[in-house]
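Peer 1: need a 3D model of the sequence below.
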Amino acid sequence: MNPYLAEFIGTAILILLGNGVVANVVLNRSKGQNGGWIVITVGWGLAVAMAVYAVGRISGAHLNPAVTIGLASIGGFPWEKVPGFIAAQVAGGAVGATLVWLAYLAHWGETPDKGAKLACFSTAPAVRKIGPAIITEVIGTAMLVFGVLAIGSVKAGIVDPDLQSVAGVVANWWGPMLVGLLVVSIGVSLGGPTGYAINPARDLGPRIAHQLLPIAGKGGSDWAYAWVPIVAPIIGGVTGALLHRALFGA
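Peer 2: Sure, this is the predicted structure:
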């Protein structure tokens, strides 16, 4: 499979399951309504894990422009492939969000709260202060990229050939789940202020879908805030990658 197609499919899976758990919790008359923040964070972590399992062996499962740019900033990914990966990720995010809309088709009209509907697509700060929101997204995404590189570096630090083969098996089987647990940890620890976009494609693609889809009584797509979960995660991704390289040399 083409790696660009893999990024598109992986990001679509990520958003289908990730935004899907949000819809399950916030939309009226869903069987998961009022499931709470822990359900959302666990759902997002499992969404990441499943997406990485699906396409990690093909594209590396960046699924996130902040990861792609962060890796490129330290020489871990070719810059010439960055635009194509980002385009695939954003498009996959829009398609995944459209699938969520279809899956919950009966519930949009049952939910009068326009903010709840938008939350099923994109993020917004709990307290509308742009500066603090940027700081939160930078910190959260830096932790994401730093953590992903840390998980990936464990195998590289093992020099014994026998242990290397075992570590490779463990990394293939458990690496995606560890990344998912990292996302759960970020969500429960740092997700409250902004809803932890930590991924421009996770926010932009679904926000475009929200703008275009015929969602009953949907209201606006909050484009005034939309630049924050694009710019701040990219800054955070580069910061996390550079910090990991500075501390560990890789």
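
Peer 1: alpha carbons only for contacts and neighbour counts from here, please
Peer 2: OK.

Peer 1: helix or strand right after the one helix or strand V39 maps to?
Peer 2: Applying DSSP states H and E as the criterion places V39 in helix 37-59. Following helix 37-59 in sequence order, the next helix or strand is helix 65-73 (DSSP H and E).

Peer 1: and the helix holding V39, which residues are buried?
Peer 2: Buried positions in helix 37-59, judged by neighbour count with 16 or more other C-alpha atoms under 10 Å: 37, 39-56, 59.

Peer 1: and the nearest residue in space to G168 that is not next to it in sequence, how far from G175?
Peer 2: Take G168 and drop its neighbours on the chain: the residue closest to it by C-alpha to C-alpha, 6 or more residues apart in numbering is K155, 6.7 Å away. Going from K155 to G175 by C-alpha to C-alpha, to the nearest Å gives 10 Å.

Peer 1: one more to line up against the first:
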Amino acid sequence: MTQFLGEFIGTFILVLLGNGVVAGNILSKTKEEGTGWTAIVFGWGIACSVAVYISGLFSPAHLNPAVTLAMASIGALSWNLVVPFILAQMLGAMLAAVVLWLHYFPHWKETKDQGLILASFSTGPAIRHTASNFLGEALGTAILVMTILAIGPNKVAAGLGPIIVGLVIFAVGFSLGPTTGYAINPARDLGPRIMHALLPIENKGDSDWSYAWIPVAGPIVGGIIGAICYNIALGLL
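Peer 2: Here you go, the predicted model:
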């Protein structure tokens, strides 16, 4: 139960702060409106570090089904914990979406662009191209997972791990993220997308379910491949 709560609280904080900076950037009449991609990437990187610091007291701080599945695939996590972890992550992301809906409540009415409203909840491609969108999500997640796995062998000083994870979110966001919005986390995308579909949000359109499988499947495939490749490389040293 402690680990479940850690994953739930951590994912809640991750999505609350991460999607919070997106909403503040693109919704109408906020004080942050129009500050751009740089602000979003920095906001997500810092959100990740903060969430890992807090949840790391209770759980492995995966905060991401792709990370959880990647760790289980190489034997670093018991398969018995996979479903509880993913459930906690999804619930945390969904609750964060509800809280952000309430927090930005008057700004939904002021925002007329349905695409921007959806982007405050979930990701979408700059150019819709299935193969490249899938590759971007998979590649970014593979790099994230390999970075997480490398923290231990590199003997990073205690307490610096979450900062390293935040830095890789910066790197992936600036280099690979502009094509898809870099979900690299199924819970971060699917949980809020479900809430976008369910909540009575002013001016909302559809939830773009035709794209929704990519930020779920891409990170899962990429995370598992990244973990396996890292383990193979580590075994060759």
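
Peer 1: superposed, what's their TM-score?
Peer 2: The TM-score (TM-score structural alignment, normalised by the length of the second structure) is 0.97; 236 aligned residues with a C-alpha RMSD of 1.2 Å.

Peer 1: contacting residues around L149 of the first structure?
Peer 2: A241, H244 (C-alpha atoms under 8 Å, 6 or more residues apart in numbering).

Peer 1: how much space between L163 of the first structure and V170 of the first structure?
Peer 2: Applying C-alpha to C-alpha to L163 of the first structure and V170 of the first structure gives a distance of 10 Å.

Peer 1: quick one: contacts for whatever residue of the second structure lines up with P206 of the first structure?
Peer 2: The equivalent of P206 of the first structure in the second structure is P192 (alignment by TM-score structural alignment). Going by C-alpha under 8 Å, 6+ apart, P192 of the second structure touches A93, M94, A96, A97, F121, S122.

Peer 1: how many neighbours does the residue nearest to G168 of the first structure have?
Peer 2: 18 (other C-alpha atoms under 10 Å).

Peer 1: tell me the contacts of A187 of the second structure?
Peer 2: Neighbours of A187 of the second structure in contact, by C-alpha under 8 Å, 6+ apart: N64, P65, I86, Q89, M90, A93, V216.

Peer 1: the helix or strand hosting it vs the first structure - mean distance after superposition?
Peer 2: For A187 of the second structure, the host element (DSSP H and E) is helix 186-198. When the first structure is overlaid, helix 186-198 of the second structure sits 0.6 Å from its aligned residues on average, using mean C-alpha distance after the TM-score superposition for the first structure.

Peer 1: top helix in the second structure by residue count?
Peer 2: helix 2-26 (DSSP state H).

Peer 1: kindly report the same for the first structure.
Peer 2: Max-length helix for the first structure by DSSP H is helix 161-190.

Peer 1: what packs against it?
Peer 2: helix 37-59, helix 130-156 (3 or more C-alpha pairs under 8 Å, 6 or more residues apart in numbering; DSSP states H and E).

Peer 1: my guess is G93 of the first structure meets P200, correct?
Peer 2: No. Counting by C-alpha atoms under 8 Å, P200 is not a contact partner of G93 of the first structure; they are 9.6 Å apart.

Peer 1: settle it for me: which of these two has more neighbours?
Peer 2: G93 (36 against 26).

Peer 1: residues in contact with the more buried one?
Peer 2: Per C-alpha under 8 Å, 6+ apart, neighbours of G93 of the first structure: F8, T11, A12, L14, I15, A201, R202, D203, L204, G205, P206.

Peer 1: and A156 of the first structure, how many neighbours does it have?
Peer 2: Close neighbours of A156 of the first structure, defined as other C-alpha under 10 Å, add up to 12.

Peer 1: check the one 5 residues further on too.
Peer 2: When neighbours are counted by other C-alpha under 10 Å, P161 of the first structure registers 9.
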